[in-house]
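Undergrad: this is a predicted model, with the sequence first.
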Amino acid sequence: MKALIVFGALLLSTPLYAAQLVLELGASTRTWQTEELLKHPDARTVQIAEDVSYKKPMSYRAVPLTSLLTGIQPDDHLQAVALDGFAAEMPAAPLLNKSGARAWLAIEDPTKPWPSLGEGKSSAGPFYLVWTDPQAGHISPEQWPYAVATIKRLSAVAERFPALLPAPNLAKDDPINKGFALFQKNCLACHRLNGAGDAQFGPDLNIPFNPTEYFSGDFLKRYIRDPQGMRHWPQGKMPGFSAAVLPDSELDLLVGYLKHMAGRKQPLAP
């Protein structure tokens, strides 16, 4: 009995490092444990002046993402998948920056847990992709995935999900195609369209109805700017996209793509 008590006391006094991050970067898969990442030789404390999730300055122990993305090239495409089904689609180039807007993997130390994201919510841990100097790279809120479980190298969105593509006769620099690029950056992490996409989070944006079909006038743009100001509910998770993040010109392009896709509905697979 005494041995059991001593063993139990040791368990209680020993930090638990249960969280793990899986990197699927092509030919190899690497699983990192929390303890390993906290002890990574490139780990350092970073100060985030305007944290997207916490809405205040934050300090994290973090590893530059470049130190973890072994073998990744700037023209590769990555997807960060969170525990709740959020799936951020990200070109690799910004993640490999070593100056300007720089990506970091923040690691939650179980002995020093981060604060909750709100009443009844967990923290942004165990792993959170944060940015220093994000303004320099025009980084979107959707490029700050938290509760990250897996980072994968995948083929480009257009190759994986042809149901998202605008009409093929459009020029590469057509405003609709520019809107499609913005949709990938700002919307696809949470939403599917025509049933296409990996997100398990928000509603489909074309089936059965496209938001351009039921938001009249400028209400869709107002909703994108301030979701809670248009439809308030306690569990609402959609972030607002300010003009600093999504300028009016880009918002117009995004809505233009959605409107275009309302005429390109595809039946969902049974």
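TA: Great, that's in hand.
Undergrad: switch to C-alpha atoms for all contacts and neighbour counts from now on
TA: Will do.
Undergrad: okay, now the nearest residue to residue 52 once chain neighbours are set aside: neighbour count?
TA: What sits nearest to residue 52 in space, not counting adjacent residues and going by C-alpha to C-alpha, 6 or more residues apart in numbering, is residue 141, at 6.3 Å. Neighbour count for residue 141, taken as other C-alpha atoms under 10 Å: 20.
Undergrad: ok but residue 139 is inside a strand, no?
TA: No: using DSSP: H, G, I helix; E, B strand; the rest coil, the assignment for residue 139 is coil, not a strand.
Undergrad: unless I'm mixing things up, it is touching residue 245, no?
TA: Yes: counting by C-alpha atoms under 8 Å, residue 139 does reach residue 245; the two are 7.2 Å apart.
Undergrad: contacting residues for residue 132?
TA: Remark: with contacts taken as C-alpha atoms under 8 Å, 6 or more residues apart in numbering, residue 132 is in contact with 46, 47, 48, 100, 101, 102, 103, 104.
Undergrad: please redo it, this time with the cut-off set to 7 Å
TA: 48, 101, 102, 103 (C-alpha atoms under 7 Å, 6 or more residues apart in numbering).
Undergrad: next one: it from residue 103, what distance?
TA: Residue 132 sits 7 Å away from residue 103 when distances are taken as C-alpha to C-alpha, to the nearest Å.
Undergrad: for residue 215, give its distance to residue 230.
TA: The gap separating residue 215 from residue 230 is 11 Å, by C-alpha to C-alpha.
Undergrad: quick one: which helix or strand includes residue 61?
TA: strand 58-64 (DSSP states H and E).
Undergrad: contacts for that strand next, please.
TA: 42-49, 51, 103-107.
Undergrad: please apply the same query to stretch 259-270.
TA: Under the criterion C-alpha under 7 Å, 6+ apart, residues 166, 194, 195, 206, 210, 212 lie in contact with stretch 259-270.
Undergrad: number of residues surrounding the nearest residue to the fifth one once chain neighbours are set aside?
TA: This means residue 210. Computed as C-alpha to C-alpha, 6+ apart, the closest residue to residue 210 that is not its neighbour in sequence is residue 262, at 5.6 Å. Residue crowding around residue 262 was assessed by other C-alpha under 10 Å; the count is 20.
Undergrad: okay, now the one to match up with it:
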Amino acid sequence: MDGDHLKTLILLGALLLSTPLSAAQLDLQLGENSRTWQTAELLKHPQVQTITISNDVSYKREMTYRAVPIAALLTGIKPDDHLQAVALDGFAAELSAAPLLNAQGARAWLAIEDPARPWPALSAGKHSAGPFYLVWTDPQAGNISPEQWPFEVASIRQLAPVAQRFPALLPDPALKADDPVNLGFALFQKNCLACHRLNGAGDAQFGPDLNIPFNPTEYFGADFLKRYIRDPQSLRQWPQAKMPGFSAQVLPDQDLERLVGYLKHMAGRKVQP
């Protein structure tokens, strides 16, 4: 290779390294109000502003973002509607619309990664939380769980409620609505279904099925399942572990009991996918 060719390759490499991230698009599937937003459009949205998240769930520190209230993008959505945010890695967060539409208390925002000012990587060798990231201000006011902070969001779509889409997840219909098992099912939808399926039911592509072939209540002894949910790496440590811990602030002890109760109940209601 002669000197001129070498200089050309070096120059091309430098240009590639200095090229900002490419813009992305967010696909909103909201029936008659469906549309696709480009990064540049969102960064110029009339309601875009700079927000500070004091304790970011994904970055574990204070972060500042350019963001739009998610409610401003959910045209036609009503509080009793159901939405699903799908990430690039297959994470599928099931979201009740009501908290997303709040203007007070816990408030949801779509953080937008500017290609000219990329966010830091989530960890060594990983991507950032962009191009779009659902974040919350004052999340404690709404008991917002870590699973309600999806990052690398590619689409948000309006769907029928989980119970209608996936009857294989349902507890025994003879149980009363306020039975602890049914309350545990609601907690399962909020905290687990974004990563896991159960009886093959669910849209997540991330974690293992929690009933087939075995339910965790069948192989975790005594209180070890609760300990695992609280702090997964306290029982199993490996560098690529992705399951977050659920603190007592996010999942109070009574709720943890209900969640485990639902799982134990479903161990007796296995349905082969």
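TA: Perfect, I can see it now. Keep in mind it's a predicted model, so treat the numbers as computed, not measured.
Undergrad: quick TM-score on the pair, please.
TA: Once superposed, the chains reach a TM-score of 0.94 (TM-score structural alignment, normalised by the length of the first structure), with 260 aligned residues with a C-alpha RMSD of 1.6 Å.
Undergrad: counterpart of the residue nearest to residue 52 of the first structure in the second structure?
TA: Structural alignment places residue 141 of the first structure opposite residue 146 in the second structure (criterion: TM-score structural alignment).
Undergrad: returning to what we had before: can you check which part of the second structure the next helix or strand after the strand holding residue 61 of the first structure sits on?
TA: Elements were assigned by DSSP H and E; along the chain past strand 58-64 of the first structure, the next helix or strand is strand 77-82. Alignment of strand 77-82 of the first structure against the second structure: residues 82-87, by TM-score structural alignment.
Undergrad: gap between the matching stretch and the chain center?
TA: Relative to the centre of its chain, stretch 82-87 of the second structure is centred 8 Å away, using C-alpha atoms, centre = their mean, to the nearest Å.
Undergrad: also stretch 120-133 of the second structure?
TA: Here stretch 120-133 of the second structure shows a centroid-to-chain-centroid distance of 14 Å under the convention C-alpha atoms, centre = their mean.
Undergrad: which bit of the first structure covers that stretch?
TA: Residues 115-128 of the first structure are where stretch 120-133 of the second structure aligns, taking TM-score structural alignment as the criterion.
Undergrad: buried ones in the matching stretch?
TA: 123, 124, 125, 126, 127, 128 (16 or more other C-alpha atoms under 10 Å).
Undergrad: how about stretch 237-252 of the second structure?
TA: Of all the residues in stretch 237-252 of the second structure, those buried under the rule 16+ other C-alpha under 10 Å are 244, 245, 246, 250, 251.
Undergrad: any idea which element the first one lies in?
TA: Taking DSSP H and E as the criterion, residue 244 of the second structure maps to no regular element, lying outside all helices and strands.
Undergrad: trace it over to the first structure, please.
TA: Using TM-score structural alignment, residue 244 of the second structure pairs with residue 239 in the first structure.
Undergrad: could you find the closest non-adjacent residue to that match?
TA: With sequence-adjacent residues excluded and distances taken as C-alpha to C-alpha, 6+ apart, residue 239 of the first structure is closest to residue 227, at 7.0 Å.
Undergrad: repeat for residue 117 of the first structure
TA: Taking C-alpha to C-alpha, 6+ apart as the measure, residue 117 of the first structure lies nearest to residue 123, with 5.3 Å between them; neighbours along the chain are not counted.
Undergrad: for the one you found, which residues are in contact?
TA: Shown here is residue 123 of the first structure, whose contacts under the criterion C-alpha under 7 Å, 6+ apart are 114, 115, 116, 117.
Undergrad: for residue 253 of the first structure, see how far away residue 177 of the first structure is.
TA: If you measure residue 177 of the first structure against residue 253 of the first structure using C-alpha to C-alpha, the figure is 9 Å.
Undergrad: what do you get for residue 83 of the first structure?
TA: The gap separating residue 83 of the first structure from residue 253 of the first structure is 31 Å, by C-alpha to C-alpha.
Undergrad: show me the helices in the first structure, by range?
TA: Applying DSSP state H to the first structure gives helices spanning 2-13, 34-38, 92-95, 157-160, 175-186, 211-214, 219-225, 227-230, 248-262.
Undergrad: the fifth one aligns to what range in the second structure?
TA: By that I understand helix 175-186 of the first structure. Counting by TM-score structural alignment, helix 175-186 of the first structure pairs with residues 180-191 of the second structure.
Undergrad: next, the mean deviation of that stretch compared to the first structure.
TA: Taken against the first structure, stretch 180-191 of the second structure registers an average deviation of 0.2 Å after superposition, with mean C-alpha distance after the TM-score superposition for the first structure.
Undergrad: hmm, back to that, distance to residue 183 of the first structure added to the buried residues of stretch 115-128 of the first structure, as CSV?
TA: CSV is the format used below for these (distance: C-alpha to C-alpha, whole Å):
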residue, distance to residue 183 of the first structure
123, 27
124, 24
125, 26
126, 27
127, 25
128, 22
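Undergrad: so of those, which ones are in strands?
TA: Secondary structure defined by DSSP state E assigns 127, 128 of these to strands.
Undergrad: residue 31 of the first structure: which of the buried residues of stretch 115-128 of the first structure is nearest?
TA: Compare each of those with residue 31 of the first structure using C-alpha to C-alpha and the shortest gap goes to residue 127, at 12.9 Å.
Undergrad: ok, that closest one to residue 113 of the first structure distance?
TA: According to C-alpha to C-alpha, residue 127 of the first structure and residue 113 of the first structure sit 12 Å apart.
Undergrad: likewise residue 178 of the first structure?
TA: Counting by C-alpha to C-alpha, the gap from residue 178 of the first structure to residue 113 of the first structure is 40 Å.
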